[in-house]
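Peer 1: Structure of the sequence below:
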Amino acid sequence: MWEYEFSAETTVDADALWRSWSDPNRWPEWNPGIESFELDGPFAVGTTFRMTSPDGDTVQLRFAEIVDGELWCDVFVDEGIEIRTEHRLTPLGNGRTRVTYRTEITGPAADTAGPEIGPQITADFPRVVAGLISHAGGVNQPG
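Peer 2: This is a model prediction of the structure:
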């Protein structure tokens, strides 16, 4: 298994953060890693979607878990690996929220593929989280 996690804390209202997350068609507005986006249904478990990066690579994922106002996970499956990314909001009290992106690569090929592709997948997490927080209306601090 390979894993990586990034988080930041913010005073932006958790509901505003969730609104930005739960409207996937607007993700390209704040996620610099998405050039274009196609959604095959509602923001719901089982719905598939495709994201194309600025360099033209397209990946198809599926929503695997959604807990309204708290978290959502997407999954990519290929030969020998499963890449699961969790997006979580954690209330910290005093009007603060932690925004966390966590990726796990599992499966028979994870020990070799994870160290190779994991850092590529997660390299933009700090910029993406900052973009989400800014889009939702605030400032962030690494957490």
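
Peer 1: only C-alpha atoms for contact and neighbour calcs from this point on.
Peer 2: OK.

Peer 1: any idea how far Asp74 is from the spatially most central residue of the chain?
Peer 2: Closest to where the C-alpha atoms of the chain average out (Cα atoms, centre = their mean) is His87, at 5.0 Å. The gap separating His87 from Asp74 is 9 Å, by Cα to Cα, to the nearest Å.

Peer 1: Now show me the structure for the sequence below, then we'll compare the two:
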Amino acid sequence: MTNWEFKHSVYTRAKRKTAWDFLTDMSNQLRMEPGIEDIELDGPFANGTNGRTIAKTHTQEWQLSEVIEGQQFTITGQTPEQELSLSFSWEFEDEGAGTRLTQTIKGSAADISAYQEIFHGMEENAPKQMARLVEELDQPDTI
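Peer 2: Down below sits the predicted model:
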């Protein structure tokens, strides 16, 4: 297996609990993800809970892990053929009066080069999506 990794951090004026509550509420993630029709969670936001992201063209199954309330969580899924594993980890750290959010995206596959176009798209889009997240979190009614 070979690996790919991308990490990006942003700062929000929102408190860590506010950022945590926002990101762990699947309705917020659904609203912020273009092209996604639904996000389902089969239980509490906790280690081992399964979920799925439903788009027009496919459904992606995933599982929560490394959940530490208010601090971090990871969502890991595999392609239906189990050729590619992707994980999306979030870390929440107090910084000044607000919060530093760090997202780490990791890919693992036998032939990682086959997914370079997908990874390139993630490298371009993740910072934009995180900037949009900060805009949402920094709204006066959210802070």
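
Peer 1: For the two chains, what TM-score is obtained?
Peer 2: The TM-score (TM-score structural alignment, normalised by the length of the first structure) is 0.78; 136 aligned residues with a Cα RMSD of 2.4 Å.

Peer 1: sorry, back to before: my guess is the residue nearest to the centre of the first structure meets Leu71, correct?
Peer 2: Yes: the pair His87 of the first structure / Leu71 is scored as a contact, 5.4 Å apart, by Cα atoms under 8 Å.

Peer 1: and the counterpart of Ser108 of the second structure in the first structure, what is it in contact with?
Peer 2: In the first structure, the residue paired with Ser108 of the second structure is Thr106, using TM-score structural alignment. Contacts for Thr106 of the first structure (Cα atoms under 8 Å, 6 or more residues apart in numbering) come out as 1-2, 81-83, 114.

Peer 1: Which secondary structure element is home to the closest residue in space to Gly70 of the second structure that isn't next to it in sequence?
Peer 2: Leaving out its chain neighbours, the residue that sits closest to Gly70 of the second structure by Cα to Cα, 6 or more residues apart in numbering is Trp20, at 5.6 Å. For Trp20 of the second structure, the host element (DSSP states H and E) is helix 16-23.

Peer 1: Where in the first structure does that helix align, residue-wise?
Peer 2: Using TM-score structural alignment, helix 16-23 of the second structure pairs with 14-21 in the first structure.

Peer 1: Enumerate the positions of stretch 129-143 of the first structure that are buried.
Peer 2: By neighbour count on 16 or more other Cα atoms under 10 Å, the buried set for stretch 129-143 of the first structure is 129-136, 138-140.

Peer 1: repeat for stretch 70-84 of the first structure
Peer 2: 70-76, 81-84.

Peer 1: what do you get for stretch 6-25 of the first structure?
Peer 2: 6-14, 16-18, 20-22, 24.

Peer 1: and the gap between the residue of the first structure positioned farthest from its centre and Asp13 of the first structure?
Peer 2: Residue distances from the centre of the first structure (Cα atoms, centre = their mean) peak at Asn94, which lies 25.0 Å from the mean C-alpha position. Noted for Asn94 of the first structure: a distance of 11 Å to Asp13 of the first structure, by Cα to Cα.

Peer 1: What segments of the second structure are strands?
Peer 2: With DSSP state E applied, the second structure shows strands at 2-12, 36-41, 50-55, 59-68, 72-78, 84-95, 98-109, listed in chain order.

Peer 1: need these in CSV with distance to Gly121 of the second structure, can you?
Peer 2: Compiled in CSV, these are given as follows (distance: least, Cα to Cα, whole Å):
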stretch, distance to Gly121 of the second structure
strand 2-12, 11
strand 36-41, 17
strand 50-55, 17
strand 59-68, 18
strand 72-78, 18
strand 84-95, 14
strand 98-109, 12
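
Peer 1: Appreciated, that's everything.
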